[in-house]
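>>> task: produce atomic coordinates for the following.
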Amino acid sequence: MSNNKPRLILFNNLMFALTFIGAVVLVPLYGVLVGYQTEAYWIALLFWAWSGLSITAGYHRLWSHRTWQAHSSVQWILAIGGAMAMQNSILHWCADHRRHHKHVDDNDQDPYSAGRGFWFSHIGWMLRSYHPITPSTYNNVRDLQKNPVVMNQHNHYGKWVLATNVALPVLLGWLSGDILGMWLLASVLRLVLVHHGTFFINSLAHIWGRQPYNDQHSARDNGVLALLTFGEGYHNFHHSFESDYRNGIRWWDYDPTKWLIRALERFGLASGLRQVPRERIEAARLAMELKSSQRLLAEHATAQEWLEKLEAEYVALMARIQDYYGEQQRLLRLHKDELDRATRQRLNELRLALRQQRRLWLSLRAKAHSQVA
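Predicted coordinates:
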């Protein structure tokens, strides 16, 4: 090993290697030779959802980005599930993640920069001590250091890991009559699935997918990854609007983490769900659509006329967006007795005008692109 390379983190290397070997060798071998009880499958599924959602709803959207607020009972459930996921304590995970967002794609300061390649961003960054803990490591999570749930989990992280990944599966296995089978499914296989599901967001979600909102960073939207990561696959949206509690903003977007947070709000266990104003999201998408058209048409000297038309239509559509959402925000500030028929009609007219302007924009883009196809 070169003396210039950071030291290997022995625990991480052993954990990732042994759990992966266990998942691909021991889990199927035990299934063939012995077989698993139905209870083991259900417990493994429950633990997979619990630990996975504890990372996405808790570590990520609650504590890293503060996009919602949770009742203390919910925080405890997510903190324990986060220890079960074995991705370090809340405090350390959030410190790394906030640094990632602040310095995204910076190979020196982004802890898991996609610019250093798939392997590094997926798992390599955890195998060596690239960012050793120093007195300044937790400077960006001082708010979390005031949270008793976060600090309890941080100070007793090892105990929580053993309790959730060893003691609890063994106890449930003993009760069901198959300790080893329960542990292999509910701990080993489940842990590998949750690990690599999360790691795919750091790696694949920065190289595979679309960039409908911003191309100033490498993050991409990918519906396939959303299926594997409890809705975290809409990563271009997330890096563009990190203060939003949602990742999938359309009703058909698969985002179980968003659905869980909404459900908790209905039961009074969550509050302060933050959403980026719709006009900002639409403006970002529109700007990227114009940018992609400009790139395409700029390569064809004969398309200058189409480019000018598109830019003019972009200005018109942006004006419609500002008119409609500006009026919508104004109406939200009015009392119910002030919302007369004429006021509602005005908003409806603006909505229809915006819809028509969108159609014109899409039609014009399609025609312009067909000219250079």
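>>> C-alpha from now on. contacts and neighbour counts both.
Fine.
>>> in three-state terms, label the most centrally placed residue in the chain for me.
Residue closest to the mean C-alpha point of the chain, counted by CA atoms, centre = their mean, is residue 232 at 3.3 Å. Residue 232 falls in the coil class when you classify it by DSSP: H, G, I helix; E, B strand; the rest coil.
>>> list the contacts of it.
Taking CA atoms under 8 Å, 6 or more residues apart in numbering, we find residue 232 in contact with 56, 201, 225-226, 247-248, 255.
>>> I'd like the structure of this one too, to check against the first:
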Amino acid sequence: MKQPPLIWTNIIFFVTTFVGAAILVPWRGLNHGFDAVEWAWFIILAFAAGLSITAGYHRLWSHKAYKAHPAVKVLYALGGALAFQNSALHWASDHRIHHKHVDNNDKDPYSANRGFWFSHIGWMLREYQPERYNDYSNARDLQQDQVVMWQHKYYLWLAAAMNIGLPLVLGWLHGDIISMLLLAGLLRLVVVHHCTFFINSLAHVWGKQPYTDRNTARDNGILALLTYGEGYHNFHHIFEHDYRNGIRWWHYDPTKWLIRGLSWCGLAGELRRVPQEKIDAALLQMQLKQTQQRLLNLSNADELLDKLQREYEELKQHLIAYYEVKKHLLEAKRQQLAHDHLLPQVAELKRRFQLQRRNWQRLTANLGA
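As a prediction, the model looks like this:
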């Protein structure tokens, strides 16, 4: 099959920046060295660029997981230009297509089923879907956003200002323009590129699938460290409109913390969260499916599968009952109605649900051993 035409602009850009960072940064480090200020700006700008992609391009504009103040949007637009991953309009349009057609080799712009290289960077090196490039019909809402359209119109100028002008100014103020350009400019750009590219590639091949196996997305706590919290990708692909990716308090998700912090300051609002009962239901469904698959080859599989199914149905009923009464309690509190009579019921249903869940976990652990 004939390969699509190469996109030489992208190829030259990616090769030049990567080779330049691999050669010039070590050369400068060995012959001149980098000081703490230059490393500090490398880290600051890396997080500014990366979080503008994850909190801005991804969770705000692609998935509308929350609303942000116009000043925050402007900062995201500048940080997105610093990340140099195209405009927010183009990025979000591509990403919405990815979620709609995930793993479809013909429609997903960076389908993981086409291999690690393709989903990581290869999809940007050839004209695989040229008809998609200027089609923003799935992002009409973003075309009404003045900040998005301002950044889209002046994207190349903004990208040049943020990636060349800003490091130049910082280097001039610090007294070492070359070192700042190489570290906070060039190396930072390459590192941010490949860390965020890992979300499309590595996050679809490395990790666990605790919530769904209907796509290739994986949860990986280690990868979250490199991707500003986006490593909990299996959760994200089933609950894409949740402003969180790491839902536990110990999950490393600086994007979630940034959004929550902005909400405390009045700079973000309407943070969307998936109801906990839906998360628990997805977890239970996957635990059931995975345990069933492990039992299929056993001699007494039918008996064990029946037992497993009975326990699952009982646990599911406990889950539904507990969260239903909890909803009534929260609604009564919201409307400032009398709710004392609900408290014992909620406590008892919670106790039964937790007991049944512990029994379920022991059962699935024993059957999976």
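>>> quick one: map the residue nearest to the centre of structure 1 onto structure 2.
Aligned against structure 2 by TM-score structural alignment, residue 232 of structure 1 finds its counterpart in residue 230.
>>> now residue 60 of structure 1
Under the alignment (TM-score structural alignment), residue 60 of structure 1 maps onto residue 58 of structure 2.
>>> so which residues of the stretch 1-150 of structure 1 form helices?
Along the stretch 1-150 of structure 1, counting by DSSP state H, counting those that start in this stretch, helices occupy 10-21, 27-33, 38-53, 72-85, 90-102, 118-122, 148-155.
>>> surely residue 213 of structure 1 and residue 238 touch.
No: checked against CA atoms under 8 Å, the pair residue 213 of structure 1 and residue 238 is beyond contact range at 9.5 Å.
>>> intersection of neighbour lists for those two?
Common contacts of residue 213 of structure 1 and residue 238 (CA under 8 Å, 6+ apart): none found.
>>> tell me the contacts of the nearest residue to residue 358 of structure 1 once chain neighbours are set aside?
Residue nearest to residue 358 of structure 1 in three dimensions, not counting chain neighbours: residue 317, with 6.8 Å by CA to CA, 6 or more residues apart in numbering. By CA under 8 Å, 6+ apart, the residues touching residue 317 of structure 1 are 354, 357-358, 361.
>>> so what's the residue mapped onto residue 106 of structure 1 from structure 2 closest to, chain neighbours aside?
Superposed on structure 2 with TM-score structural alignment, residue 106 of structure 1 falls opposite residue 104. Distance criterion CA to CA, 6+ apart; nearest residue to residue 104 of structure 2, sequence neighbours excluded, is residue 111 at 6.2 Å.
>>> hang on, that neighbour packs against residue 120?
No: applying CA under 8 Å as the test, residue 111 of structure 2 and residue 120 come out as separate, 9.5 Å apart.
>>> what residue of structure 2 takes the place of residue 45 of structure 1?
Residue 45 of structure 1 maps onto residue 43 in structure 2, by TM-score structural alignment.
>>> what sits against its match?
Residue 43 of structure 2 is in contact with 184, 188, counting by CA under 8 Å, 6+ apart.
>>> try it again with 6 Å
Contact analysis of residue 43 of structure 2 by CA atoms under 6 Å, 6 or more residues apart in numbering lists nothing.
>>> sorry, back to before: out of the helices of the stretch 1-150 of structure 1, which gets nearest to residue 350 of structure 1?
Residue 350 of structure 1 lies closest to helix 90-102 among these, at 36.4 Å (CA to CA).
>>> what about that closest one, distance to the chain center?
Chain-centre distance of helix 90-102 of structure 1: 13 Å, with CA atoms, centre = their mean, to the nearest Å.
>>> host element of the residue nearest to residue 358 of structure 1?
Per DSSP states H and E, residue 317 of structure 1 falls inside helix 304-332.
>>> max-length helix in structure 1?
Ranked by residue count under DSSP state H, the longest helix found in structure 1 is helix 341-372.
>>> strands of the stretch 51-200 of structure 1, residue ranges please.
Along the stretch 51-200 of structure 1, counting by DSSP state E, counting those that start in this stretch, strands occupy 69-70.
>>> just to revisit the earlier point, okay, the helices of the stretch 1-150 of structure 1, which one's buried deepest?
Highest mean neighbour count of the helices of the stretch 1-150 of structure 1: helix 72-85, a mean of 22 (counted as mean count of other CA atoms under 10 Å).
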